[in-house]
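Participant: Next come a sequence and a model predicted from it.
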Amino acid sequence: MSPNTEKLSPITEHEFKLASRISSITSVLVKEESEGFTLRLQMTGSQEIHILTTKKKTLRIWSNLNALIDFLKKNGVDIPSLTLVLLHN
């Protein structure tokens, strides 16, 4: 996953949960924003980079990394390892 990819495809939390249930998430990337942290992901069979959004189509932002990691664990993201790359604006 290229950290500097400009074109991102939104994915809702519901779609994210479905993707994690069927183990189609292959990589995740965390980006530090001024308000907190956003989550980008890539899925099986696609080069497209998705960014997690809310039902209202706004960015899903976590204020701290512990909450983001808890979200990933709670939703069963099943990837062999998780590498955290902090991208600064």
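Facilitator: It's in. Residues are numbered from 1 along each chain as shown.
Participant: CA only for contacts and neighbour counts going forward, please
Facilitator: Fine.
Participant: Could you say which helix or strand holds Phe16?
Facilitator: Secondary structure from DSSP states H and E places Phe16 in helix 13-21.
Participant: That helix - contacts with which helices or strands?
Facilitator: Where contact means 3 or more C-alpha pairs under 8 Å, 6 or more residues apart in numbering; DSSP states H and E, helix 13-21 is packed against strand 49-53.
Participant: Following element in sequence after the strand it packs on, please.
Facilitator: Stepping forward along the backbone from strand 49-53, the first helix or strand reached (DSSP H and E) is helix 65-74.
Participant: Pasting the second one now:
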Amino acid sequence: SNPASPSLSATIATGTDSRSVAVSGDHAFVVNSGPDNMMVFDISNPASPSLSATIATGTNPASVAVSGDHAYVLNVLSQNMMVFDIS
């Protein structure tokens, strides 16, 4: 591996209008403003990521952050933040 010359390990579909990604451990969390959802991917094998779950969010999620056992999703049009237990 050479940080000055990264190579692509894998590609996986993330849905319509993806806005943000957060990584915690073996999981990546992606919010999509088109279908108003958060997709959770198992990335324990970076060469073969897989979809673990799709979770409804508020309207027009714009950002996701993960801290400890919780994922925080900011929804623009719903004007709220949702907190998900991911433990």
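Facilitator: Received the coordinates, thanks. Bear in mind that the values here come from a model prediction, so they are computed numbers and not experimental data.
Participant: What's the TM-score once they're superposed?
Facilitator: Once the chains are laid over each other, their TM-score by TM-score structural alignment, normalised by the length of the second structure reads 0.34; 50 aligned residues with a C-alpha RMSD of 3.5 Å.
Participant: Heading C-terminal from the helix holding Phe16 of the first structure, find the next helix or strand.
Facilitator: Following helix 13-21 of the first structure in sequence order, the next helix or strand is strand 25-32 (DSSP H and E).
Participant: can you state the direction angle for that next one and strand 49-53?
Facilitator: Inter-element angle recorded for strand 25-32 of the first structure and strand 49-53: 60 degrees (by axes from the mean of the first three to the mean of the last three C-alpha atoms, to 10 degrees).
Participant: a helix runs through Leu41 of the first structure, doesn't it?
Facilitator: No: read with DSSP: H, G, I helix; E, B strand; the rest coil, Leu41 of the first structure is strand and lies in no helix.
Participant: Thought Ile51 was touching it, still the case?
Facilitator: Yes: using C-alpha atoms under 8 Å, Leu41 of the first structure is in contact with Ile51, at 6.5 Å.
Participant: Give me the helices and strands touching the helix or strand harbouring Val73 of the second structure, please.
Facilitator: In this assignment (DSSP H and E), Val73 of the second structure forms part of strand 70-75. Under the contact criterion of 3+ C-alpha pairs under 8 Å, 6+ apart, strand 70-75 of the second structure touches strand 61-67, strand 80-85.
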